[in-house]
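Asks: Need the 3D shape of this:
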Amino acid sequence: MKSGKLLLGLVSGAVAGAVVGLLYAPKKGTDTRKAISEKGDDYLKGANRSLNDFTNSVNHKMEALKARTKATVAGSKSEEKINKAKAEMHEVAS
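Replies: The predicted structure follows:
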């Protein structure tokens, strides 16, 4: 928990420093505000991509777990092999 607070403090300090640096830069205010807006948009897009990647990864792991469970309780060898193959495909995709 302490390392999480430390990391949060470091990131917050870095962001605050970057904002202050941009605000005191020798550019016109409109240029600075535009640059801040563009950077913010870039960070949001990156966060959305990361969240989507994480969600897809979790979904693939859940599907692999379902397939492995079905393979374990399968009534026939062919059904077991099919479900094991599905599990492997989801594991590779995640």
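Asks: only C-alpha atoms for contact and neighbour calcs from this point on.
Replies: Noted.
Asks: and the residue nearest the centre of the chain, what element?
Replies: Geometric centre of the chain, nearest residue: S50, 2.6 Å, by C-alpha atoms, centre = their mean. Using DSSP states H and E, S50 sits in helix 29-72.
Asks: Here is the second sequence; please produce its structure so I can put it next to the first one:
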Amino acid sequence: MNTGKVALGVLAGLATGAILGILFAPDKGSVTRKKIADKGKDSLDGLKNRYNHVIDNLSSRLEAVKQNGHAHVDEAYEFAEDLKNSAKG
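Replies: Okay, the predicted model is just below:
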């Protein structure tokens, strides 16, 4: 199963449990609404952090692939030059 789907499922379950716990708590409506808003903000911050981590990870991997590709192109040019020079010689 996709790790992203599992993480999203866990976060959704935690958020649902937290909201249900708050809704059934014996607090005033204004206090309950504030708690729900705070939990929502915390959940959103967690998702943003996870998203940023994934993007940073993908960016670093892409940069590594790009550098590796440049190295292979340079090697191919050198190989072609060597062949060209040996054919002349």
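Asks: which other helices and strands contact the helix holding S50 of the first structure?
Replies: Helix 29-72 of the first structure sits against helix 2-23, helix 77-93, with contacts defined as 3 or more C-alpha pairs under 8 Å, 6 or more residues apart in numbering; DSSP states H and E.
Asks: And for stretch 23-30 of the second structure, what's in contact with it?
Replies: T32 (C-alpha atoms under 8 Å, 6 or more residues apart in numbering).
Asks: repeat that for 10 Å
Replies: 17, 19, 32-33, 35-36 (C-alpha atoms under 10 Å, 6 or more residues apart in numbering).
Asks: A64 of the second structure: which of those residues is nearest?
Replies: Distance to A64 of the second structure, by C-alpha to C-alpha, is smallest for G17 among these, at 40.7 Å.
Asks: I'd like to know how many residues surround whatever residue of the second structure lines up with K70 of the first structure.
Replies: In the second structure, the residue matched to K70 of the first structure (TM-score structural alignment) is H70. If you count neighbours by other C-alpha atoms under 10 Å, H70 of the second structure ends up with 12.
Asks: roughly how far apart are H70 of the second structure and A76 of the second structure?
Replies: For H70 of the second structure, the distance to A76 of the second structure (C-alpha to C-alpha, to the nearest Å) stands at 10 Å.
Asks: next one: K35 of the second structure
Replies: Taken as C-alpha to C-alpha, the span from K35 of the second structure to A76 of the second structure is 62 Å.
Asks: Could you check which of these two is surrounded by more residues?
Replies: Using other C-alpha under 10 Å, the more surrounded residue of K35 of the second structure and A76 is K35, with 17 against 12.
Asks: Spit out the contact partners of the residue nearest to the centre of the first structure.
Replies: Contacts of S50 of the first structure (C-alpha under 10 Å, 6+ apart): 44, 56.
Asks: One more: I82 of the first structure?
Replies: Applying C-alpha under 10 Å, 6+ apart, one finds that I82 of the first structure lies in contact with 67-68, 70-71, 74, 88.
Asks: Appreciated, that's everything.
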